[in-house]
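**Q** only geometry, no sequence info:
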């Protein structure tokens, strides 16, 4: 299994964000990727630096104006607000009627939906190379690799077409799926991060060529809220090509595996020719953002069931935070998937 990661992905280093009305330490830390990288090296995974495929594959998924906003946004914010201010939006356009402003503070609110994506000096390079890792992983599969893994950090599945959200700037999984469409007629994207793949749902909702399925607790009562309800099944050409499988908060490992089986049955019914997995280890029972109860052996079984689809597969890292079992969960899933796809 080919693995892609670039050290520049460690450069995004947020310290705090606002959650439930209070400032708290940011969960999406560079150390997450360092733990996963070290686990990979300790288990004989060769890590390859991604190729630089430029902005076109990113702009194929995201609003080009949003992409162009990001490279110098942090520098512009610091120039306006000073080096000690937190680069998050403090005003929003409501229902998005209106026009993008020119002022950096207004632009932050235009292009970001929440306070979880503060910009830092290294954010642009990290987000850019995270996307490039996903693109290279997709290219490896399109060139006949059975499977690949993109150690994407920052993650991506909450990023919508034209805004950052939920720790995410570019939707790496959708970028990979779009890249695979150059080779395969039908692609499936399954999201097994504990949170709704709301960004992927936003991007793919009207498409019939990429089937999207997400396993997550009910968004009526659990972040990221708003999107991911069971009755959201797609629209237009995408009608029937989106599937949200809701879990109870506190769901057991067996419950999660049963939901996964439903998702896999739907992917088979779609006739997918290639697969992208939004892989979140925050399904873990001891994850700092835990909502369900999956353990290392459960991640291994998830890997075996996904591999049994027997599809060219790109694994794209999403959540999984600094809980005690992060390395164990990643080892269980990735070594099991590697063994099942040899």
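**A** Arrived safely. Everything numeric in this text was worked out from a predicted model, so none of it was measured.

**Q** For the rest of this, base every contact and every neighbour count on C-alpha atoms.
**A** Noted.

**Q** ok, residue 177 touching residue 212?
**A** No. Using Cα atoms under 8 Å, residue 177 makes no contact with residue 212, being 10.2 Å away.

**Q** Compare the two (neighbour count), which wins?
**A** Taking neighbours as other Cα atoms under 10 Å, residue 177 and residue 212 compare with residue 212 leading, 30 against 27.

**Q** Run through who's touching whichever strand or helix holds the more buried one.
**A** In the assignment (DSSP states H and E), residue 212 maps to strand 210-217. With Cα atoms under 8 Å, 6 or more residues apart in numbering as the test, strand 210-217 has contacts from 177, 186-197, 200-201, 204, 228, 241-249, 259-260, 263, 267, 270, 272, 291.

**Q** Comparison target below:
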């Protein structure tokens, strides 16, 4: 299986975020890339640099207003007297009802859901290369590869069409799915990250051509809190095209695989032409977030179950944070997926 990754993705290096009111080191660190590259190579994958695809595939998912904001916000932020080294909002709109602030501070609050996605001088470029890695993997699958892996960092599934959040800026999984729609009449996105893919759900919530399915820790007391509940089924023509399968905290392989069985059944009923897997490795029992208890061998079994769908598949990296087994977990997944095909 081919892996797509660009070295520019390491340049984004966020320093801090707020958690339970406390400033803590940001866990979305460049070192994640080295661990994931090692895991990919151990699975026998070859590393390929993506091309620069410009803004066209990104703009197919994200609004021009938001792209313009991300392009210029760091420079604008630095012109404010007393501004922090990174763009971090301190105010958010209670409702986004059409009014739009003119200043950098107001726009940061408008376009950034939380404090976990600080923007530095390198963020926009890194986010573009992350998205282009997803596009390159998608192009490989559209050209006949049965599957390809996009090592996307920063990740993407918490990014809405015009909002960053949860370490995410451009929604790489959504960009891949939209790209696949050029040749696929229907596309399914299966998100197996510890956290609900709220941005992905939001982007496709009213659409019947992209089925969104997410397995994740129950958001009642876990990020992203406001999305990811079982009664969220889509809206308008997209009603019935979103499935959330929240899991009790600390659920392990057995519970995850049981829920995955329901996810696979729903995907089969949708009869898609292609699949995007939003691969979070943070469901691991030793991940710093500690929400679920999937084992390394469990990731292999998860991959084997997904591979049984026999669909052209783009695997897009989402979460999975620094721990000794991060690379091993990716190796287990990629090996399990390839071995089952």
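**A** Here it is on my side, so go on. Keep in mind that what you see is a predicted model, and the values were worked out from it rather than measured.

**Q** TM-score for the pair, please.
**A** The TM-score (TM-score structural alignment, normalised by the length of structure 2) is 0.97; 341 aligned residues with a Cα RMSD of 1.2 Å.

**Q** Take the contacts of strand 210-217 of structure 1 and keep only those in helices.
**A** Members of these lying in helices (criterion: DSSP state H): 177, 200-201, 204, 259-260, 263, 267, 270.

**Q** quick revisit: what's the strand holding residue 212 of structure 1 aligned against in structure 2?
**A** Under TM-score structural alignment, the match for strand 210-217 of structure 1 in structure 2 covers residues 210-217.

**Q** all helices for the stretch 1-150 of structure 1, in order.
**A** For the stretch 1-150 of structure 1, the helices defined by DSSP state H, counting those that start in this stretch cover 30-42, 56-59, 64-69, 73-81, 104-111, 123-142.

**Q** ok, average deviation of stretch 124-131 of structure 1 from structure 2?
**A** Following superposition, stretch 124-131 of structure 1 is found to deviate from structure 2 by 0.5 Å on average (mean Cα distance after the TM-score superposition for structure 1).

**Q** same deal with stretch 253-261 of structure 1?
**A** Looks like 0.6 Å for stretch 253-261 of structure 1 (mean Cα distance after the TM-score superposition for structure 1).

**Q** Show me which positions of that stretch end up buried.
**A** 253, 255-257, 259-260 (16 or more other Cα atoms under 10 Å).

**Q** Quick check: residue 279 of structure 1 vs residue 259 of structure 1, distance?
**A** 15 Å (Cα to Cα, to the nearest Å).

**Q** just checking, what packs against the helix or strand hosting residue 256 of structure 1?
**A** Following DSSP H and E, one finds residue 256 of structure 1 within helix 253-270. Contacts defined by 3 or more Cα pairs under 8 Å, 6 or more residues apart in numbering; DSSP states H and E place helix 253-270 of structure 1 against strand 210-217, strand 242-247, helix 296-307.

**Q** Let me know which of those is tucked in deepest.
**A** Highest mean neighbour count among those (mean count of other Cα atoms under 10 Å): strand 210-217, with a mean of 28.

**Q** what's the mean deviation for the following helix or strand past the helix holding residue 256 of structure 1 versus structure 2?
**A** The helix or strand immediately downstream of helix 253-270 of structure 1 is strand 274-279, counting by DSSP H and E. Here the mean offset of strand 274-279 of structure 1 against structure 2 after fitting is 0.3 Å, by mean Cα distance after the TM-score superposition for structure 1.

**Q** ok, back up a step: quick one: which of the helices and strands packed on helix 253-270 of structure 1 is nearest residue 97 of structure 1?
**A** When these are compared by Cα to Cα, strand 242-247 sits nearest residue 97 of structure 1, at 26.4 Å.

**Q** Quick check: that closest one compared with structure 2, mean distance?
**A** Following the fit onto structure 2, the mean deviation recorded for strand 242-247 of structure 1 is 0.6 Å by mean Cα distance after the TM-score superposition for structure 1.

**Q** Contacts made by that strand with the rest, please.
**A** 201, 204-205, 211-218, 228-234, 255-256, 259, 263.

**Q** residues shared between the contacts of residue 177 and residue 212 of structure 1?
**A** With Cα under 8 Å, 6+ apart, residue 177 of structure 1 and residue 212 have common neighbours 188-189.

**Q** circling back: just the helices of the stretch 1-150 of structure 1: most buried one?
**A** helix 123-142 (a mean of 27).

**Q** Please report the distance of the nearest residue to residue 91 of structure 2 once chain neighbours are set aside from residue 118 of structure 2.
**A** Of all residues not flanking residue 91 of structure 2 in the chain, residue 109 sits nearest, at 5.3 Å (Cα to Cα, 6 or more residues apart in numbering). According to Cα to Cα, residue 109 of structure 2 and residue 118 of structure 2 sit 12 Å apart.

**Q** do the same with residue 92 of structure 2
**A** Look at residue 92 of structure 2 and residue 118 of structure 2: by Cα to Cα, they are 15 Å apart.

**Q** higher neighbour count, these two?
**A** The neighbour count for residue 92 of structure 2 versus residue 118, taken as other Cα under 10 Å, is higher for residue 118 (28 against 17).

**Q** what sits against that one?
**A** Taking Cα under 8 Å, 6+ apart as the test, what residue 118 of structure 2 contacts is 14-17, 86-88, 167.

**Q** Considering the residues you listed, which is situated nearest to residue 306 of structure 2?
**A** residue 167 (26.0 Å).

**Q** contacting residues around that closest one?
**A** 28, 116-118, 154-156, 158.

**Q** and if you look at residue 168 of structure 1?
**A** Contacts of residue 168 of structure 1 by Cα under 8 Å, 6+ apart are 117, 154-159.

**Q** 10 Å instead, please
**A** Going by Cα atoms under 10 Å, 6 or more residues apart in numbering, residue 168 of structure 1 touches 28, 112, 116-117, 127, 153-160, 199, 318.

**Q** same question, residue 70 of structure 1
**A** By Cα under 10 Å, 6+ apart, the neighbours of residue 70 of structure 1 are 108, 111, 119, 123-125, 127-128, 169.

**Q** if I line the two up, what does it land on in structure 2?
**A** By TM-score structural alignment, residue 70 of structure 1 lines up with residue 70 in structure 2.

**Q** ok, now how distant is its match from residue 128 of structure 2?
**A** Distance, residue 70 of structure 2 to residue 128 of structure 2, using Cα to Cα: 10 Å.

**Q** Mutual contacts of the two, please.
**A** Residues touching both residue 70 of structure 2 and residue 128 (Cα under 10 Å, 6+ apart) are 169-170.
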